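Participant: I would like to see how this sequence folds:
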Amino acid sequence: MSKAFGRYLPNSSRSIPTLAVFITLYLCGSTFASTNFDQCLQDIQAGKFGPNAGVDNSGRPVPYQNATAIPYEICVIACGGGPEPFSWSDFSNQFGAWLLPWLALLSQLPFGANDNLENLISVVLAIGSPVLAAYSVALTVLNGRWIARRFSGSTYPNTYYAVRTLSSLQQAPIALERTRATLLASLVVLPENDDWWKELLEHIEYTHTWSISAATSIAWVLIAYIFTVIDSLSDVQQSVEVNGQAVGSVWLWLLPVVIAWLQISPKCDSNRIRDALRRANSIAYVATRNSTPIRAGLLNDLRAIFLNDDNNPLSSDQQCTIPIYNYTRLFSWAVVVDDIAIYFHEATRRSRLFRPVASGTVWVPEDRYSSVRDENRIGKSLEVVDYCTPLFPTPRSRWGSEVWGRMIISSILALMLQWGTAGAAIFVVWETPTRGLGCRSLCYLIYAFISTVVWALLLLSSILAHYSTFATTSRTRLAGKFSIIIRRFGKTLAAVNAIGILMSCMFQFSAFFNRCWCDSSALSLGAAKAFNVIIFTNDDISSMRAAWIGGVFLAIGSAVAYVGFVNMFIDPPLPAGPSRE
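Facilitator: From the prediction side, this is the model:
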């Protein structure tokens, strides 16, 4: 199967039309296929292939008159190696019930890039690696909880705005101007910059959450899934080889991912983010040597917080505001948050000691409107910087604090969702006679495996990319080159995997897998011991129904556990808001 997929990789603009022509020709050709397993079994029961041509549903030889299954080697001779005829009614019913709702639900994934191609790539990346999609969601939720905890204990003005703003900027490639410490210290300390934080949060905190279209799409998928599951369980024998029970499970990862993003409401509109930061930076103030703050724009074009928009290929994914790329911004974003949090904590410590920013002045006590009066927040540039600088600074990680723990937890959750849903699909097909590894279960196994490999490659690429930003050495330059190579290979592999799972679903519904090799589970049993079950016994039907029910519970359980985790961590307690300061 991988060789067949390899000829249709998206290497040119003609790939999609070529793939469509291939599928059309296949469907047209398979319509006239002559393989008929029922007729083959009747021929075997009539003794046309000798007295030893029949076996039971366990592969044991039986008198040919009592045969309910066909050995693989005889199946090829008696039935041929091709598939059964294509049935449009079976294909359209299964495609519309099991796959079409999931494809429609893809439109509810969050986008945000100005480039439509980038938005399309993000969809392909999500389909090709559900592990990566689920990982980015879990990481975003854990980052939101971490930043709330990172600023806990800080009571300096604007702490609340800083937490909400920085959490919302997970989708943006934010960076700090480190050549002039006065810029960031002024944002934290000066009362003139209170409007900066409010302005930025006001324009960045737009809502991208539940809507009628989103709720309708989710309800449609959920109802369609429930109805088709009930229908398939009511008659497991009908069209068992083209049934989409496993297809529904392998795509179930999409539902919790979409629900989670709608709850998180990521701020990923690149134009809006850029405009919000531009508006805020236009009113930023900076401390001066004579203690009279002035607009930063009167001095130069430097700002404390800005968007990294260089042309370095290493940061191309970081600059794309689509939330699936949040994993690429983890380290740089966490470092920025750590630096800002340190400034807020040190300013809080000094304010609790009733120390004003300006030396030689007396602390003005708090009133009912403010715990730290504006008079205590005015000073010269050196005093402002000193007020935010710890007396005994501790070494800071260049990776960001506690990032590895969040990565591990997010990885476990993403892998649980992927292998829970794909594992359910594999289990359902595996337990459908002939039991064992066949073409269908192998496709789902390969899909989940490649999805995991893509996630691992892109995660490694992000680690190497951040490492390459350290002091320039031959080692960091080599890490940067490897990062680009690994990232491009991972994305290509994701595209192949996305095409592969779509084609596998098409083959499932079109009877392409209804052939001696696939139905005999020859991959696991071997050609000599493989056999094709034609007539299901009552025990087979009972075990199939039990397996299908178990698969449904495994897939749904994984999805519910993932959504439950998101809801447990999605709304962390924030520092005191404006009404409590």
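
Participant: only C-alpha atoms from now on, for both contacts and neighbour counts.
Facilitator: Will do.

Participant: correct me, but residue 457 touches residue 488?
Facilitator: No: using Cα atoms under 8 Å, residue 457 is not in contact with residue 488; the gap is 9.5 Å.

Participant: looking at those two, which is more packed in?
Facilitator: Ranked by neighbour count (other Cα atoms under 10 Å), residue 457 and residue 488 place residue 457 first, with 20 against 15.

Participant: what packs against the helix or strand hosting the more buried one?
Facilitator: Using DSSP states H and E, residue 457 maps to helix 439-467. Secondary-structure packing of helix 439-467 (3 or more Cα pairs under 8 Å, 6 or more residues apart in numbering; DSSP states H and E): helix 116-128, helix 130-150, helix 403-430, helix 474-509, helix 516-519.

Participant: again, 10 Å this time
Facilitator: Secondary-structure packing of helix 439-467 (3 or more Cα pairs under 10 Å, 6 or more residues apart in numbering; DSSP states H and E): helix 116-128, helix 130-150, helix 245-250, helix 330-352, helix 403-430, helix 474-509, helix 516-519, helix 522-525.

Participant: and the next helix or strand past the fourth one?
Facilitator: Just to be clear, that refers to helix 330-352. Toward the C-terminus from helix 330-352 - assigned by DSSP H and E - lies helix 381-388.

Participant: and the angle from that next one to helix 330-352?
Facilitator: 100 degrees (axes from the mean of the first three to the mean of the last three Cα atoms, to 10 degrees).

Participant: and helix 381-388, what other elements does it pack with?
Facilitator: Using 3+ Cα pairs under 10 Å, 6+ apart as the contact test, the elements touching helix 381-388 are helix 181-189, helix 330-352.

Participant: so the first one versus helix 381-388, what angle?
Facilitator: What it means is helix 181-189. Taking the same axes, to 10 degrees, one finds that helix 181-189 is oriented at 60 degrees with respect to helix 381-388.

Participant: just how off-centre is the helix or strand just after helix 181-189 within its chain?
Facilitator: Next along the chain after helix 181-189, taking DSSP H and E as the criterion, comes helix 194-204. The chain centroid and the centroid of helix 194-204 are separated by 30 Å under Cα atoms, centre = their mean, to the nearest Å.

Participant: who's in contact with helix 194-204?
Facilitator: The contact list for helix 194-204 (Cα atoms under 10 Å, 6 or more residues apart in numbering) reads 157-166, 168-169, 187-188, 193, 267-269, 272-285.

Participant: buried stuff in it?
Facilitator: Within helix 194-204, the residues that qualify as buried by neighbour count (16 or more other Cα atoms under 10 Å) are 194, 195, 196, 197, 198, 199, 200, 201, 204.

Participant: now the other sequence, so there's something to compare against:
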Amino acid sequence: MARYTNFTECGIRWLQESAQNQTLIDLYGWSGPVQHIPKNTSTQISTYGCKQFCGTGTDFYPWSQSSATITTWVLPIIGLIVQAPFVSNAFWDTVFSISRWTGSPMASLGYILWNIRTSGKCALMVDMASSYKPQDKERREHFTSIRDSFYLLMTMNQYQINRKIRVRREASGLLRMVLFSKDLHLLKSSHIQQRRNHFGQERLDTLRRALAQDLRKTRRRGVVPVFVSVMWFLFSLSISIQSSFDDLGRNSTAHDLALGLMLSWMPVLILCSIVDRNPVSADDVQDKLNLLVERVRISLQDDDVRKLYLNTIKDIEKRAQTSEWMDKINSAGRGLHVEGGFFTRFAGQGRVRWHYGVAHPILTDIEAAYVKEEGRDWLHNESEARTHLVLGKADDGLDWFDYRELWQLAAAIIIVVGCSAGAWFISYFTPTVGLGCRSGGYTVFVSAALGLLVVEMAVWWLMDAQKQRLKRLWEAYGARRFSTSQKHHTFRKYLEWMFFRPLELANTGFLCYLAMAQTIGADNTCNCMTSGWAPGGGYLDFTQWNVANSDSVKNFWIAGTSIACTIMGLSMLYIVMEWCLQSHLSTADIESASHGLRRTRRFRYSLYTILLGAPDAMSKTSLRWHASIFCTKIHHPHSARYNRKVAESYELKHTATVQANPIVLAEDYDDLDVSRSRVRKRDDSASSINLLKPEIAYSRSSSEHSPHSSTRIDHTYEQSDEDTSGHLRPSTRRGYPRRSSNGSPTRRDEELANMRHSAQ
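Facilitator: Down below sits the predicted model:
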């Protein structure tokens, strides 16, 4: 049996001999149907005939072509992999992490996208905590404190909770107390063992702020190398696309392009690490978080600490609810103290299967309890806000499956399948058309990755969500539940070591084989080149095997390249956008964070303008976002430039024209991210209003009515001298003109308006 086959020589010999020997065509020729090429028995040979006439060996690529593939694809891929978020001094963790990211990319991307969505919600709640108007020093301190709280929550989300306490509702309450309580005094570290009558002046807010700043400074850097590696991959991809279409139809360049498109989901996964970022020392951060939780847990067992904290709550009803909830946490205090700490393992970047995180349950809880109702500037009453955030609303604790995560899983499937589909199109429809070694190999890899995802989600749902929810309805709280959880944990560990990890390693090895085979030309055999994996193939045309001249080749190459590049480009755009929108939360320098938040708000304004239309458009959709974010000069309460503008700011009186129809009820503003209380009406007889584009004007006579409106209502807006956009947000304290008893403007208003009008 020959080990090497030269298809160029074999093709020349076949074309010469078949033209003179009909018997050779009858023995080895192909008489079946062909696809996308003209039928010609004198140039087409069957798989059996190929093996007999040419041999069963492999026609390897020459070194010049293999080295081109290495420099074009292999080295950029290695450069991407080394930028992955590895954990230092953990060899086997690194091996299993690589096998998980490359062997099960759909599951890994699904978890990472879920983490990105959760951290994005943390950043959005921080943004919504402050208004656009000037803030005094106290409000700025409140904003800084809540920013630290949500950054700690985002960090905690990357760690796995001890399985012994993750099903306990008190664990969620303890974490809310750790994150959002500001007036809780902690026991001194030297007196934790005695506990009684040794609480000092160290407040939880101070300790939390120091920890948040420390974690920001020790957060892993290296965003620039990740961008450089991704750009290197994109540059290689662009070169491969240009070479393929310049030499249209050549199989070697086509399959090189297919290999790049097949792996185009990898830069998306690596790019995700700039958002779902790991710390420099994951174990050190874990110890610090566990120490913070443990200090709060022990301090809550002290009667004096609890009384001192309860005295800071003014509302009697909320004080009673907080006292009841603290008693539950205190009674469960021993159960919440477990060996190994509250957090047990770093699980960010999708490296740990079945990791849900603590952030989404807490965010959903506090959103339903307070933030959703208040909307923009929900921290305006900090004491009330923190009381609601500590109490929460949900009863499911930290262990529940949210079906909204399926959207992230669907996105992960689209990314991997879409990029692989582009490679599949090129390999499948390049003659010989059919399912061969390359297109079949891509199909096997994607199918294995999809199967691993389906099994993983099924195990998660069956073991955690469905059975745990049903058992909570009748099982006693205690040993029986922990026994059930322990059995589930043991079964999942068995599946992980006996099923998931071996298959992930095998799928990773198969992906490496696909890249190696394309690099050296190991697929240039009779079995592979005749595309006999499925019906429709089984033959080889010696006029098409090296350079295809079919008219349909160009169309399929364009389709495959467009599909993969579009999905990859949109995915990268989303990741970079999320990185920009969330960077203000993890920036250590407060001035830089303020500048980033201002840019974030400007970007959101521009994005909603593009997606929903201009703010003056007469549509209900545009009115919804108009009232929430419409302004061109958006500032942040910590900006020095912003604080200088506070002293220069003055009030303008805007006139907003309203009419009764079409009707927009106040309840329509529930999803505006703005409080319903801020949609004010001066005329109580009008049951509903519709806001049109405001005109920047001073108060005029009440007889000046718009010809397009049946009612005229004056609103006063607080606005800086730079803000000339018609910021549509009535002030809650000084938002309406002062009027005399008969309803006419006061003399002071008229003088002020005349003076400003003259100045203009």
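
Participant: residue 307 of structure 1 against residue 271, yeah?
Facilitator: No: applying Cα atoms under 10 Å, one finds residue 307 of structure 1 not in contact with residue 271, separated by 11.8 Å.

Participant: quick one, which of the two is more surrounded?
Facilitator: Between residue 307 of structure 1 and residue 271, counted using other Cα under 10 Å, residue 307 has the larger neighbour count: 15 against 12.

Participant: skipping adjacent residues, who's closest to that one in space?
Facilitator: Excluding its sequence neighbours, the residue lying closest to residue 307 of structure 1 (Cα to Cα, 6 or more residues apart in numbering) is residue 174, at 4.6 Å.

Participant: also residue 418 of structure 2?
Facilitator: The nearest residue in space to residue 418 of structure 2 (Cα to Cα, 6+ apart) is residue 564, at 5.8 Å.

Participant: what kind of secondary structure is whatever residue of structure 1 lines up with that neighbour in?
Facilitator: In structure 1, the residue matched to residue 564 of structure 2 (TM-score structural alignment) is residue 555. Here residue 555 of structure 1 is recorded as helix under DSSP: H, G, I helix; E, B strand; the rest coil.

Participant: I'd say residue 555 of structure 1 and residue 425 touch.
Facilitator: Yes: contact criterion Cα under 10 Å: residue 555 of structure 1 and residue 425 qualify, at 8.1 Å.

Participant: pretty sure the residue nearest to residue 307 of structure 1 is touching residue 315, no?
Facilitator: No: here residue 174 of structure 1 does not reach residue 315: they are 11.6 Å apart, not a contact under Cα under 10 Å.

Participant: give me the spatial nearest neighbour of the residue most central in space within structure 1, chain neighbours excluded.
Facilitator: The centroid of structure 1 falls nearest to residue 133 when counting by Cα atoms, centre = their mean (0.5 Å). In space, and not counting its chain neighbours, residue 133 of structure 1 is closest to residue 126: 5.3 Å by Cα to Cα, 6+ apart.

Participant: now do the contacts for the equivalent of that neighbour over in structure 2.
Facilitator: With TM-score structural alignment as the criterion, residue 126 of structure 1 lines up with residue 101 in structure 2. By Cα under 10 Å, 6+ apart, the contact list for residue 101 of structure 2 reads 81, 84, 107-109, 266, 269-270, 349-351, 504, 508.

Participant: still on that earlier bit, for the helices and strands packed on helix 439-467 of structure 1, which one sits closest to residue 551 of structure 1?
Facilitator: Shortest distance between residue 551 of structure 1 and those, using Cα to Cα, is found for helix 403-430: 4.4 Å.

Participant: and the closest one with helix 130-150, angle?
Facilitator: 150 degrees.

Participant: what residue of structure 1 takes the place of residue 418 of structure 2?
Facilitator: By TM-score structural alignment, residue 418 of structure 2 lines up with residue 420.

Participant: and its match, how far is that from residue 465 of structure 1?
Facilitator: According to Cα to Cα, to the nearest Å, residue 420 of structure 1 and residue 465 of structure 1 sit 31 Å apart.

Participant: and residue 60 of structure 1, by the same measure?
Facilitator: Remark: distance between residue 60 of structure 1 and residue 465 of structure 1 (Cα to Cα) = 58 Å.

Participant: more neighbours: which of the two?
Facilitator: residue 465 (25 against 13).

Participant: residue 399 is in contact with the more buried one, correct?
Facilitator: No: using Cα under 10 Å, residue 465 of structure 1 is not in contact with residue 399, being 11.4 Å away.

Participant: just the helices in the stretch 1-150 of structure 1 please.
Facilitator: In the stretch 1-150 of structure 1, the segments counted as helices under DSSP state H, counting those that start in this stretch are 2-6, 15-31, 37-45, 72-79, 88-94, 100-105, 116-128, 130-150.

Participant: assign residue 433 of structure 1 to helix, strand or coil.
Facilitator: Applying three-state DSSP: residue 433 of structure 1 is coil.

Participant: now for it: what does it line up with in structure 2?
Facilitator: In structure 2, residue 433 of structure 1 lands on residue 431 (TM-score structural alignment).

Participant: enumerate every residue touching that match.
Facilitator: So residue 431 of structure 2 contacts 34-37, 249, 251, 529-531, 537, 539-541, 544-550, 553 (Cα under 10 Å, 6+ apart).

Participant: what distance separates the helix or strand harbouring residue 271 of structure 1 from the middle of the whole chain?
Facilitator: According to DSSP H and E, residue 271 of structure 1 maps onto helix 270-281. Once both centres are worked out by Cα atoms, centre = their mean, helix 270-281 of structure 1 turns out to sit 26 Å from its chain's centre.

Participant: do stretch 437-446 of structure 1 as well
Facilitator: On Cα atoms, centre = their mean, the centre of stretch 437-446 of structure 1 falls 23 Å from the chain's centre.
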